[in-house]
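Visitor: Dropping the sequence and predicted coords here.
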Amino acid sequence: MEWETVFKFVTAFVTSIGAGGAIIFALSSWLGKLWANRILSSEKHKLESELERTKRELDIIKETTLRFQNDKILIYRTIVDVVARILSAFDAYQTGRLQPQDAGSRFDEFNEQRLRVYGYLAMLAPQSVMDAQDQLMDHLIKIANGSVDYEWKKVRELAINLLNEIRKDIGIDKSPISYRGEL
């Protein structure tokens, strides 16, 4: 065998391997991209599904929180209404505009509403609100029973304490309010 024949044979072999290698490289590159795109598409779909589920869960949490806060505000408004009504009755009785039998009727109404409000509060309010409410209600009952005198200053102090605890709980403002009037 001559060197020229060997050289042609080696050149043909290298050329055929090079062309086949290029074809194999091109096919493997194409197949790799195809698999990568399919895997990426699958992962993207999984992430989108997870994101959608998380959004739904957050919406549920948001709605529940808003409903809970709204319930608290409604209950706290009920307390203010109940206290305002009995204080109005105390003022009317003290000035002689409310007769004793009407005052008794108003107290019975107050007593029923106070018990209802206590149950509502027990479901939603923190202990600090419960304590302030207990102090105010106990004092109002003592006034109604005649064991303590009706002093507006003391009632106002207990009512403002309750309002401050309510304000803290619903997050309106953590700083306390105070009475700055003259009475």
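Guide: Yep, it's here. Residues are numbered from 1 along each chain as shown.

Visitor: CA only for contacts and neighbour counts going forward, please
Guide: Fine.

Visitor: what sits against the spatially most central residue of the chain?
Guide: Note on the chain: the residue nearest the mean C-alpha position is residue 65, at 3.3 Å, using CA atoms, centre = their mean. Residues near residue 65 by CA atoms under 8 Å, 6 or more residues apart in numbering: none.

Visitor: Give me the distance between it and residue 145.
Guide: According to CA to CA, to the nearest Å, residue 65 and residue 145 sit 40 Å apart.

Visitor: second one coming, line it up with the first:
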Amino acid sequence: MEQYLGISAAILGSLGGAGVIVVGLSSWLGKVWATRLMDNERHKHERDLEALRASLKVQNDKQLTEISSDFEIFKQTHLREHNDKLAIYRAALDTIVPILAKIELLVIGERGELSSEEKEAFENDRLRIYGYLAMLAPQSWMQMMRSLTSC
């Protein structure tokens, strides 16, 4: 038994100094390899991240262009509709004002009965106004227009 302990002690003693050197070198070599692998992974990750950023920027620019285009179309359409409404309402008012003036004069008694030509013109103008308003006016306006002629 003593012989086994002696051999074990001799082996451990001879490997002790070399073991420390081997452990030290392997630790240093492991750190070098780990650093190199980590740098390679970091570089790969940065490359992938930059490619993703570029891809997202392209998509973002494309979507921004599409949204800007859609907004411009909406704005032009809305402006055109607004101008159309103004033109139609202006045309309707230009026709309504003379009719209302004649009706007002009849109501306050400063004018006699309408002639048959004026009644025909009133009916033509009423239908023209109704057509103008039917293009864009809300239902409440159309009901007011019907009540104007049902009086």
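Guide: Nice, I can see it. Note that the structure is predicted; figures quoted are calculated from it, not measured.

Visitor: Any idea what the TM-score is?
Guide: Overlay of the two chains. TM-score (TM-score structural alignment, normalised by the length of structure 2): 0.73; 134 aligned residues with a CA RMSD of 2.6 Å.

Visitor: Map the residue nearest to the centre of structure 1 across to structure 2 for me.
Guide: Using TM-score structural alignment, the partner of residue 65 of structure 1 in structure 2 is residue 78.

Visitor: Please apply the same query to residue 132 of structure 1.
Guide: Matched by TM-score structural alignment, residue 132 of structure 1 corresponds to residue 144 in structure 2.

Visitor: for the helix or strand hosting its match, packing partners?
Guide: According to DSSP states H and E, residue 144 of structure 2 maps onto helix 139-150. Counting contacts by 3 or more CA pairs under 8 Å, 6 or more residues apart in numbering; DSSP states H and E, helix 139-150 of structure 2 is packed against helix 116-136.

Visitor: with structure 1 superposed, average distance for the helix it packs on?
Guide: When structure 1 is superposed, helix 116-136 of structure 2 averages 2.6 Å from its matched positions, counting by mean CA distance after the TM-score superposition for structure 1.

Visitor: which helix in structure 1 runs the most residues?
Guide: When structure 1 is parsed with DSSP state H, its longest helix is helix 3-94.

Visitor: Report how many residues lie close to residue 92 of structure 2.
Guide: Around residue 92 of structure 2 there are 19 other residues, counting by other CA atoms under 10 Å.

Visitor: Aligned to residue 123 of structure 2, what sits in structure 1?
Guide: Using TM-score structural alignment, residue 123 of structure 2 pairs with residue 111 in structure 1.

Visitor: do residue 62 of structure 2 as well
Guide: Aligned partner of residue 62 of structure 2 by TM-score structural alignment: residue 49.

Visitor: Okay, that match and residue 59 of structure 1: tell me how far apart.
Guide: Counting by CA to CA - residue 49 of structure 1 and residue 59 of structure 1 are separated by 15 Å.

Visitor: Residue 123 of structure 1 now?
Guide: With CA to CA as the criterion, residue 123 of structure 1 and residue 59 of structure 1 are 24 Å apart.
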